[in-house]
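Engineer: just a sequence and a predicted model for now, questions to come.
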Amino acid sequence: MSLPSLQHYHKRPYGAISPFRPELSQDGRTVIVTGGSSGIGLAIARGYLAAGASHVILLGRRQEVLEAAVAKLRHEAQTYEQSGQVEGIVCDVYNLALIERLWRSLEARVVFVRVLVLSAAAYGATETILQGGIQKVWSDFEANVRSPLAMTDYFYKQKSGGYLVNVSTCAAYMWTTMGPERPTYGLTKNSGTALLQQIAKDVNPSDMQIVSFHPGGILTDSARKLGAHENMGLVFDDENLPGQFAIWAASSEAKFLHGRFVWANWDVSELSSGDLRRQIDEDEHFLKVGIEGLTEKTGGMILT
């Protein structure tokens, strides 16, 4: 959960990522959250509403769950004294035709999205890759790599400047300890994170700032379905920790993390200063997907 030089980490929201900080205001912004009808996606949508977003759009596949989420957020927004619009759109973001329809509809309505949060994910099956077979494995690549690519492509082509926040996972690099029984999950999330990292390399953060993060250990309904429960001997993180970290990630304060991967638990003040900030600024490979133990500086070809 921590880096060797990290002194503080968090289980709950804290002041530096508070949606009520003026520096993190989302006033006037339209935000899309994929997988926004439950769990971490819903917590992220809650955070953006609290931060004053003018329009929060939740994408989900189940109409009744989506309607319940919208109703809940509208009620909560009243407690924040925020007047942001909450909208739910039924959209299977694993389907390219439906993704295109979504963005064409937004364009027709003259809706310009300023923040895109990629929170939807396929967890894969509890079987080896070769047991699953080509089609099942490839469908997870379509969900966790092709879908984020399609959403990112339409988002970027608005040419209005924006923030892309990618909810990744530590399973993308913790191969043997985090869900090893679901090998396509870590594999495809690794690929999806690397995809956005590569896009960030060629995109100025003023045009589209990209930050990927692991949300922490959250006891969501999805986690429960995978076997997690309160009596596991673990202290789970508050879902509003990643919910509010995602707001900070869509601010100018997080610009130095463009193209990088971090944890929501890490203290953003520490990340932004001292030894950690120095390492981020000086090492272009730090906190990026690669081959453990090798970088272009230390593992490149010798041609002499």
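Structural biologist: Nice, I can see it.

Engineer: only C-alpha atoms for contact and neighbour calcs from this point on.
Structural biologist: Fine.

Engineer: so what touches stretch 38-48?
Structural biologist: 19, 26, 31, 33-36, 56, 58, 65, 69, 73, 76-77, 119-120, 215, 218, 220-222, 239-240, 242-244, 246-247 (C-alpha atoms under 8 Å, 6 or more residues apart in numbering).

Engineer: if we go to 7 Å?
Structural biologist: 19, 26, 33-36, 56, 69, 73, 119, 220-221, 239-240, 242-244, 246-247 (C-alpha atoms under 7 Å, 6 or more residues apart in numbering).

Engineer: centre of the chain to it, how far?
Structural biologist: Put simply, stretch 38-48 sits 11 Å off its chain's centre (C-alpha atoms, centre = their mean, to the nearest Å).

Engineer: ok, now which ones touch the residue nearest to residue 125 when sequence neighbours are not counted?
Structural biologist: Distance criterion C-alpha to C-alpha, 6 or more residues apart in numbering; nearest residue to residue 125, sequence neighbours excluded, is residue 182 at 5.6 Å. By C-alpha under 7 Å, 6+ apart, the contact set of residue 182 is 124, 125, 126, 127.

Engineer: got another one to weigh against that:
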Amino acid sequence: MGKLDGKIALITGGSDGIGFATAQRFLNEGAAHVFITGRRQDALDEAVKKLNSKKITAIQGDTSNLTDLDRLYDVIKKEKSRLDILFANAGVFEFGPLDSLSEQHYDKLFDINVKGVLFTVQKALPIFADGGSIIINGSVVSIKGFPNNSVYCATKAAVRSFARCWAVDLKERKIRVNALSPGPIGTSVFKNIASSEEEKKIQENLATLTVLGRLGTPDEIAKVAVFLASDDSSYVTGIELFVDGGAGQV
């Protein structure tokens, strides 16, 4: 018996990194079906190939695009009729020095990291099962200040607030809402914004911020996502659960 036996789950941003690792964990824990989304069809195709399961469906789309979200939920409703678990994981990261911030930078991060989360959750509600679990991917930056990151940090503080408010909004339906906030994790997040040498230096610097002295792995976040998705956390709602190697705690 797996912890998620019979559950129908959606993971946004599921083609790589934390989302992909969580999809693998959900399948291993007996989820009846897992839907994943992503903006790049080629990355989704590769993820489905690696997951190698008839219980996985990939749907291309941008969570900040409401038409894409409507299409996503139309597919889920048609194929499975309901959702039990939602991991609102899709997000983007970019450095943004205060003295050179642009409107484009602000709009991009808030559209995907905040607007996308808001409407991903809102549009799921008509098919979301009472007693289900909503998990929002936050970040340790919601409680700490980092140089050249003010807009990104603000987006993660916003979604942490969503978790508090929605836990109250959805309490009559017994839907639990929690924020899962990673610290520095070894993913491909810096590959598109830094050279290989710069990426290595960034990761080394981030590792020094943790008590454990290393980056976390996507699977270490996925294990906690399973906890929040399952009945193991049946008395947990409205929290921000840090999985950060101590980076924001001491």
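Structural biologist: Okay, I see it. As the structure is a prediction and not an experimental result, all values here were calculated from the model.

Engineer: ok, back up a step: list buried residues within the contacts of stretch 38-48 of structure 1.
Structural biologist: Buried members of the contacts of stretch 38-48 of structure 1, counted by 16 or more other C-alpha atoms under 10 Å: 19, 26, 33-36, 56, 69, 73, 119, 220, 239-240, 242-244, 246-247.

Engineer: can you show me the strands along structure 2?
Structural biologist: Per DSSP state E, structure 2 carries strands over the ranges 8-11, 33-38, 56-60, 83-88, 128-137, 176-182, 240-243.

Engineer: if I look at the alignment partner in structure 1 of residue 224 of structure 2, how far off is residue 100 of structure 1?
Structural biologist: Using TM-score structural alignment, the equivalent of residue 224 of structure 2 in structure 1 is residue 245. Distance, residue 245 of structure 1 to residue 100 of structure 1, by C-alpha to C-alpha, to the nearest Å: 29 Å.

Engineer: pick out whichever of the two has more residues nearby.
Structural biologist: residue 245 (27 against 15; other C-alpha atoms under 10 Å).

Engineer: correct me, but the more buried one touches residue 264?
Structural biologist: Yes - using C-alpha atoms under 7 Å, residue 245 of structure 1 makes contact with residue 264 at a distance of 5.9 Å.

Engineer: most centrally placed residue in structure 2?
Structural biologist: residue 89 (1.6 Å; C-alpha atoms, centre = their mean).

Engineer: need the contact list for that residue.
Structural biologist: 11, 12, 13, 19, 136, 137.

Engineer: so which of these comes closest to residue 65 of structure 2?
Structural biologist: Proximity of the contacts of residue 89 of structure 2 to residue 65 of structure 2 (C-alpha to C-alpha) peaks at residue 12, which lies at 12.8 Å.

Engineer: trace the closest one over to structure 1, please.
Structural biologist: By TM-score structural alignment, residue 12 of structure 2 lines up with residue 34.

Engineer: can you give me the helices for structure 2?
Structural biologist: 17-28, 41-51, 66-80, 103-110, 116-124, 150-169, 196-207, 218-229 (DSSP state H).

Engineer: out of the ones you listed, which is the most enclosed?
Structural biologist: Among the helices of structure 2, the stretch with the highest mean neighbour count (mean count of other C-alpha atoms under 10 Å) is helix 17-28, at a mean of 23.
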